[in-house]
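Novice: Below is the sequence, then the predicted model.
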Amino acid sequence: MPGAVLITAALMLGVYTIVKPAAEYGWTDPVTLGLGAASLVDGGYLPHIFGPMVLFGTGAGLAFPALMNLAMSGVAPEEAGLASGLANTTMQVGGALGLAVLATLSASKTTDLLEAGTPVPEALTSGFQLAFWIGAALVVAALLAAVFVLKSVPATAPGVDLDDELLLEAEVASERTVL
């Protein structure tokens, strides 16, 4: 329900701040207005939007379930809900904090460049580039930590046979972490 409220609010904001004033000045076709705004961007859909989104979706699809399984490993079944909630909260707070830091650095660089007389588009681009490069560096650092710090552990010790009940518990636990 909150998502529907946010989408409705965004649509209302767009209608009252863009479409309605544009209609008052004679531009009555919202589709034309939207396409006109989109045409101001210098770039192509496939290389600048589709490609990066496919890469991001693939990376996130591979990394997030593995991170959740890592966070849930070694947790007793009766504490799985608490551990799952803590892991999800940590990811949300970490993402929000990371975004806040990157946005602050970007805004600071943009402000410095504007005060130095740099035109607005160039200043904004430089600020965004700084945030993107720092974000990329953090992803590379996380990748290096995953490669060199995390070690694979065999599911069972050599010579130990798993019984059916233990396999069923492991399957149920893995289904809980995916959901």
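Specialist: Thanks, I have the structure now.
Novice: from here on, contacts and neighbour counts on C-alpha atoms
Specialist: Noted.
Novice: tell me the contacts of V140?
Specialist: For V140, the contact set (Cα atoms under 8 Å, 6 or more residues apart in numbering) is empty.
Novice: element containing it?
Specialist: Using DSSP states H and E, V140 sits within helix 120-148.
Novice: buried sites along that helix?
Specialist: For helix 120-148, a neighbour-count test (16 or more other Cα atoms under 10 Å) marks 123-124, 126-128, 130-131 as buried.
Novice: between those, which is closest to A83?
Specialist: Among the buried residues of helix 120-148, A131 lies closest to A83 (Cα to Cα), at 31.4 Å.
Novice: Enumerate every residue touching that closest one.
Specialist: Contacts for A131 were tallied using Cα under 8 Å, 6+ apart; they are 102-103, 105-106.
Novice: this is the other structure I want to compare:
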Amino acid sequence: MLSLGVVFGLGAVGTLAYWEDAATLTGGNFKAGNLDIKLSGEDNNPATFTTDFTMLNMQPGDSKAASISVQNAGSLAFTYTATGTAPGTLNATLVFRVVPGGTVSGGTCTGGTETFNNKLGTGTPVITANRPLAAGANESFCVSASIPTSATTGQGLSTTASFAFTAKQVGAP
């Protein structure tokens, strides 16, 4: 009879069951942002942006200015800097100004905050501080070239100026 009690005692324990369910998270789509700097709507890859920043038969006291728009056509904010180059024989006489936020008034730049006012060499920094530009935003700037009224050299000489803009991700050194 002891053996029956042991058998019945085990039978009273019963079975244990738990419900279970599962869920899966899908749709984790990841896409890297991009940087895309444009000058007055032109992408510099591979084309080069040109503007009417030309003046022939310059003489002391003459000045030519042009307005350019720097645009962030990418999906990420960036900072940008710029360098200028003026190879040729007139570069020792011409004085260039770069004025972010400036506008053209006659042959000069007005308003804005001047970042450069000097002669250009090769790869001369003209916008040295990282200028922030939000995705989709743009900033106009004015650039001018002049022969000072005090110039005694440069007659018959020429140069071609170019400016290179570099954008980098915010926070990059």
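Specialist: Ah, there it is. Values in this document were obtained by computation on a predicted structure and should not be read as measured data.
Novice: Got a TM-score for the pair?
Specialist: Comparison of the two superposed chains (TM-score structural alignment, normalised by the length of the second structure) gives a TM-score of 0.22, and 68 aligned residues with a Cα RMSD of 5.4 Å.
Novice: I'd like to know which of the contacts of A131 of the first structure are part of helices.
Specialist: Of the positions in the contacts of A131 of the first structure, 102-103, 105-106 sit in helices, assigned by DSSP state H.
Novice: out of the residues you listed, who has the most neighbours?
Specialist: Within those, neighbour counts (other Cα atoms under 10 Å) peak at S106, which reaches 22 neighbours.
Novice: how about the nearest residue to it, chain neighbours excluded?
Specialist: Closest residue in space to S106 of the first structure, ignoring its immediate chain neighbours: G127 at 4.2 Å, by Cα to Cα, 6 or more residues apart in numbering.
Novice: Might one say that that neighbour is in contact with L102?
Specialist: No. Counting by Cα atoms under 8 Å, G127 of the first structure stays clear of L102, with 9.6 Å between them.
Novice: Which neighbours do those two have in common?
Specialist: Here G127 of the first structure and L102 have no joint contacts, going by Cα under 8 Å, 6+ apart.
Novice: Spell out the residue ranges of the strands in the first structure.
Specialist: For the first structure, strands defined by DSSP state E do not occur.
Novice: could you pull out the helices for it?
Specialist: 2-14, 20-24, 30-39, 45, 51-72, 80-115, 120-148, 164-178.
Novice: thinking again about what came up before, closest one of the ones in helices among the contacts of A131 of the first structure to T177 of the first structure?
Specialist: Among these, L102 lies closest to T177 of the first structure (Cα to Cα), at 29.7 Å.
Novice: Now do the contacts for that closest one.
Specialist: By Cα under 8 Å, 6+ apart, L102 of the first structure lies in contact with 131, 134-135.
Novice: Tabulate the ones in helices among the contacts of A131 of the first structure in JSON lines, adding columns for distance to A142 of the first structure.
Specialist: Listed next are these as JSON lines, based on distance: Cα to Cα, whole Å:
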{"residue": "L102", "distance to A142 of the first structure": "16"}
{"residue": "A103", "distance to A142 of the first structure": "20"}
{"residue": "L105", "distance to A142 of the first structure": "20"}
{"residue": "S106", "distance to A142 of the first structure": "21"}
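Novice: Closest one to E165 of the first structure out of those residues, please.
Specialist: Closest to E165 of the first structure, out of all of those and judged by Cα to Cα, is L102, at 47.5 Å.
Novice: number of nearby residues for S105 of the second structure?
Specialist: S105 of the second structure has 14 neighbouring residues, counting by other Cα under 10 Å.
Novice: An error on my part: the question was meant for G9 of the second structure.
Specialist: Neighbour count of G9 of the second structure, defined by other Cα under 10 Å: 10.
Novice: Give the helix, strand or coil label for it.
Specialist: helix (DSSP: H, G, I helix; E, B strand; the rest coil).
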